[in-house]
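Undergrad: I would like to see how this sequence folds:
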Amino acid sequence: MNVETISTEALGDRGYLVHDGGSALVVDPQRDFDRVEDLAARLGVRITHVAETHVHNDYVTGGLALARHHHATYLVAAAEDVSFERHPVHPGDQFAVGTMTVTAVATPGHTEHHLAYVVEHEGQRAVFSGGNLLFGSVGRTDLVAPDKTADLTRAQYRSARALADHAGDDATLHPTHGFGSFCSSGPAVVADSSTIAEQRRSNHALTDPDEHHFVRTLIDNLSAYPSYYSHMAPLNLRGPAAPDLSVPQPLRADELKARIANGQWVVDLRDRVAFAARHLSGTVGIEYGNSFTTYLGWTLPWGEPITLVGSEADVRAAIRDLSRIGIDRPDAAIGDPAHGIAPGHPLVGYRRATWPELTRQKQPPIVLDVRRADEHRAGHVAGCVHIPLHDLVRRLDEVPAGEVWVHCASGYRAGIAASLLHRARHDVVHVDGDWAQAADAGVPITTP
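TA: The predicted structure is shown next:
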């Protein structure tokens, strides 16, 4: 048995292709499943089964389209009310994938009908745990409904332990979440591999003997998660089609200028330093990288038209990434926004600064903290205004008049916030620095 990992670092998730040299099972594939097909082709294996551990809340699945493309059996929990044909899976069901045996195990908690899959082959066992057992923790339990969180957390504690007992200490563990995904909770850690035996020593779901204490601790430490999550499960229940990852015909200069003039969301993909120095007036800067998808989806209003502006390579990559959260076929203008892409349209910029520069101001400036509420509670600039980035668009009228110095934990989110503020005619300074260095620079910090 061989287990191949398909990582999606931008969303903090992993999918898997497990095979015996001839037949393959794919677990929790992302929507851009061409990566899975390319891997299967290189390995010379045939995809016969595709399995979902749960109806995902953080991305649009590629499972249905992949299964149809390969005439594979699509395994989805029988209890899920989906709008497409699949093989309905009940806990305890077994499937033969080539010479491998796959057993479905009930693991409610992350979602109500969550399943794990234990694959056995020639004395080896591998556990595909989805959002149940992660490395060091478990999947979060508050994504289904607020009034079900406590019950699901209790279920998560019990099912994690039952899964560990079922699989046995020698089994390798392969979770879907826990690599930066907001679907993880508690002390989840990023690692290349783990086993059930290792998790028995380090995972608080398996080391905490007090269920009540585990439930209370996990719920107390749940933080905000992206607003676009609310759209993922409905899309997955309907059965997503394969994405169109082609780059559209680039917009003409007059079309781009008209969209900016009409107040549409025109997103500059360049790094935050270049954007601050010089950009098309009325655009928003969301630097392309591993955090791009999460914060675009979390910050801009869902369903409104988006136009991407940047190099062809960045636009192509952004189209792929956005398809994973159901944002399909954004329009694009290809080129450097600061050099001739929209002749005659005003080019503007704003200041970037460091923490020491903040302390050298004659009068304490207005400071806007755009981190999450849990980050802010742990310590913040004395007297600052706090509006999380994901709330900023709808709360722009709460930002005080005058020069505003905006910061986050690293400078990335503050760059997005600064662009939004500047677009809304605020005088803004982007504090592009590490929050851990603020106190050492002499910034007055309020702590709990």
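Undergrad: When you work out contacts or count neighbours from here on, use the C-alpha atoms and nothing else.
TA: Will do.
Undergrad: and the end-to-end length of stretch 271-287?
TA: Taking CA to CA, to the nearest Å, stretch 271-287 runs 5 Å from one end to the other.
Undergrad: Check which residues of it are buried.
TA: Within stretch 271-287, the residues that qualify as buried are 272, 275-276, 278-287, counting by 16 or more other CA atoms under 10 Å.
Undergrad: try stretch 251-261
TA: 251, 256-257, 259-260.
Undergrad: another one to check against the first:
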Amino acid sequence: MTTTIVAIDTPSLGDRSYLIHDGQVAFVVDPQRDIDRMLAAADCAGVRITHVFETHIHNDYVTGGFALAQRTGAQYFVNADDLVSFDRTPISGGDVVDVSPEMRVRVVATPGHTFTHLSYALEGDEPAVFSGGSLLFGSTGRPDLLGPEHTHALAHHQFASARSLARELPDATVVMPTHGFGSFCSATATTSGATGSTIGTERLSNPALTRSEEEYVAEIIAGLDAFPAYYAHMGPANSHGPSGPDLSPPLQADKAELSRRLHAGEWLVDLRSRSAFALGHVPGTVNFGLDGQFATYLGWLIPWGTPVTLLGESPEQVAEAQRELVRIGIDSPSAAATGGPDDWTDGPLGRFERATFADLAQVLHHRRVTVLDVRRVGEWRESHVDGAVHVPLHFLLERLGDVPSGEVWIHCAAGYRASIAASFLVANGHQQVVAVDDSFGDHAADAGLALVSERSGTD
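TA: As a prediction, the model looks like this:
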């Protein structure tokens, strides 16, 4: 009997969860909070979930592990050294779990992403390792999420853990990480771009396996950049055994109710694309389109606990956003409305222009405008428009006063963050805002913009 591995992707958070089965029973590694996807996968395969494993106390999402175990009656395995307030099956490095006669799981202690991180090696003819936030494709999990006082020690642990996996596991072992597909839990902004890997492949290319310890630690620490503010709330939530999500439809709000909520300081979040938002939106609303890392950036910017009303083109769009938000612990939006701006207000609509880097280059030849770069520090240091004002998006709300009045052209790497920033500037009284909806890496230099690099300094 063969073993089948089903990967369940959460692209907006850059994560993967796994269902592993032998045709009869299954175990799960690092399930997201919306466990209905995992239950559906198990039902489709005709298998029963008997074991649920956590590689670590996650920092980037609310786990579904506890709720899934409660729902299915599965054993819930969490590191014995993790301080949690729920019943679990404690587990430690060196333990072996026989899930079934066909599936034997060996636990490997792999500290580095956290001090108590575990990886799970599936033994047999087709070996695999579920490496969580330890060994990623061409990278490793970042070591700074527990605070700067632990970063250096965890970086050294991460190096040792990667070496341990490479030493103990056969080259043919398939690497199955949880993070590294756009997740801010990765130590680098991008991983190798691979969709799969093995221990043998990583041995040839992963910095933790090709550099010296000193080189690796220096490189990983130098490459660290900001991570989402909502991460601070994930560890405590996961240590208390979070419940399953409430995905029931939110209260439907009419025009008067939307106006009341907006004036009360609630966030009215427009889920439409940035192009649709620029063409017309309810003044005061903010744009976090579902076509990008919606939950990551909304969770990063919103003051925690602020009520949220969702504005979508359809009930399905609102439901998708609601699902995204429960994954990071923003439960039960206070209200929702569907349709378009004319269905949400009787007043005049807000608008702003969209442009390309070629347009920006032409404008700079003719008049003086403010170029606002809202990318992160690492991106800015790599290359930026000479003379641009730099306010990373995650600092924008507290640094609105740093944005000059007058005509402001906003850009990021591809346009998504620029639209978010433009929506906030317009909502806060800026009259002349242009969002650059274009690829910085592909087109800024070709447009003739003067670019400079800055490899030192802090933000």
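Undergrad: And the TM-score, once the two are fitted together?
TA: The TM-score (TM-score structural alignment, normalised by the length of the first structure) is 0.97; 445 aligned residues with a CA RMSD of 1.3 Å.
Undergrad: Any chance of CSV for the buried residues of stretch 251-261 of the first structure, columns distance to Val50 of the first structure and secondary structure?
TA: Compiled in CSV, those are given as follows (distance: CA to CA, whole Å; DSSP: H, G, I helix; E, B strand; the rest coil):
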residue, distance to Val50 of the first structure, secondary structure
Leu251, 38, coil
Leu256, 42, helix
Lys257, 45, helix
Arg259, 41, helix
Ile260, 43, helix
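Undergrad: contacting residues for the aligned partner of Ile49 of the second structure in the first structure?
TA: Under the alignment (TM-score structural alignment), Ile49 of the second structure maps onto Ile47 of the first structure. Ile47 of the first structure makes contact with 23-26, 40, 70, 72 under the criterion CA atoms under 8 Å, 6 or more residues apart in numbering.
Undergrad: where does Ile47 of the first structure land in three-state SS?
TA: Using DSSP: H, G, I helix; E, B strand; the rest coil, the three-state assignment for Ile47 of the first structure comes out as strand.
Undergrad: try Ala116 of the first structure
TA: Secondary structure, three-state DSSP: Ala116 of the first structure is strand.
Undergrad: How about the one 3 residues further on?
TA: When states are read from three-state DSSP, the local structure at Val119 of the first structure comes out as strand.
Undergrad: check contacts around it.
TA: 100-103, 125-128.
Undergrad: got a markdown table for the residues you listed, with neighbour count and distance to His376 of the first structure too?
TA: Conversion of those to a markdown table gives the following (neighbours: other CA atoms under 10 Å; distance: CA to CA, whole Å):
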| residue | neighbour count | distance to His376 of the first structure |
| --- | --- | --- |
| Met100 | 20 | 49 |
| Thr101 | 16 | 48 |
| Val102 | 22 | 45 |
| Thr103 | 19 | 44 |
| Arg125 | 20 | 43 |
| Ala126 | 24 | 40 |
| Val127 | 26 | 37 |
| Phe128 | 28 | 35 |
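Undergrad: Out of those residues, which two sit at the greatest distance?
TA: Based on CA to CA, the longest span within the contacts of Val119 of the first structure runs between Met100 and Phe128 and measures 14.0 Å.
Undergrad: Tell me the residue in the first structure aligned with His411 of the second structure.
TA: With TM-score structural alignment as the matching criterion, the partner of His411 of the second structure in the first structure is His407.
Undergrad: if I pick that match, what's in contact with it?
TA: Taking CA under 8 Å, 6+ apart, we find His407 of the first structure in contact with 367-371, 413-414, 430-433.
Undergrad: Tell me which of the residues you listed fall in strands.
TA: 367-369, 430-431 (DSSP state E).
Undergrad: quick one: which of the residues you listed is nearest Arg238 of the first structure?
TA: For Arg238 of the first structure, the nearest member of those is Asp369. The distance, counting by CA to CA, is 38.4 Å.
Undergrad: so what corresponds to the closest one in the second structure?
TA: The criterion is TM-score structural alignment: under it, Asp369 of the first structure has Asp373 as its aligned partner in the second structure.
Undergrad: got a list of what that match touches?
TA: For Asp373 of the second structure, counting by CA under 8 Å, 6+ apart, the contacting residues are 380, 384, 388-392, 410-412.
Undergrad: Could you rerun that using 6 Å?
TA: Residues in contact with Asp373 of the second structure (CA atoms under 6 Å, 6 or more residues apart in numbering) are 390, 411-412.
Undergrad: Gly339 of the second structure -> the first structure?
TA: When the two structures are superposed using TM-score structural alignment, Gly339 of the second structure falls opposite Asp336 in the first structure.
Undergrad: Can you tell me the element Arg158 of the first structure falls in?
TA: Counting by DSSP states H and E, the secondary-structure element that holds Arg158 of the first structure is helix 149-167.
Undergrad: That helix corresponds to what range in the second structure?
TA: When helix 149-167 of the first structure is aligned against the second structure using TM-score structural alignment, it corresponds to residues 151-169.
Undergrad: How about residues contacting that stretch?
TA: With contact meaning CA under 6 Å, 6+ apart, stretch 151-169 of the second structure is reached by 110-112, 135, 143-144, 208, 217.
Undergrad: In TSV: those, plus secondary structure, neighbour count and distance to Phe66 of the second structure.
TA: Converted to TSV, these look like this (DSSP: H, G, I helix; E, B strand; the rest coil; neighbours: other CA atoms under 10 Å; distance: CA to CA, whole Å):
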residue	secondary structure	neighbour count	distance to Phe66 of the second structure
Thr110	coil	30	22
Pro111	coil	25	22
Gly112	coil	30	23
Leu135	strand	35	24
Pro143	coil	31	25
Asp144	coil	24	26
Ala208	helix	27	32
Val217	helix	24	34
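Undergrad: Give the buried residues for stretch 434-444 of the first structure.
TA: Buried-residue list, stretch 434-444 of the first structure, by 16+ other CA under 10 Å: 435, 438, 443.
Undergrad: Tell me which residue of the second structure matches up with the last one.
TA: Okay, so that is Val443 of the first structure. Applying TM-score structural alignment, one finds that Val443 of the first structure aligns to Leu449 in the second structure.
Undergrad: Please name the residues that touch its match.
TA: If a contact means CA under 6 Å, 6+ apart, then Leu449 of the second structure has Ala361 as its contacts.
Undergrad: and what of Val89 of the first structure?
TA: When the contact criterion is CA under 6 Å, 6+ apart, the partners of Val89 of the first structure are 76-78.
Undergrad: between these, which is closest to Gly344 of the first structure?
TA: Compare each of the contacts of Val89 of the first structure with Gly344 of the first structure using CA to CA and the shortest gap goes to Val76, at 54.2 Å.
Undergrad: Please name the residues that touch that closest one.
TA: Residues touching Val76 of the first structure, when contacts are defined by CA under 6 Å, 6+ apart, comprise 52, 88-89.
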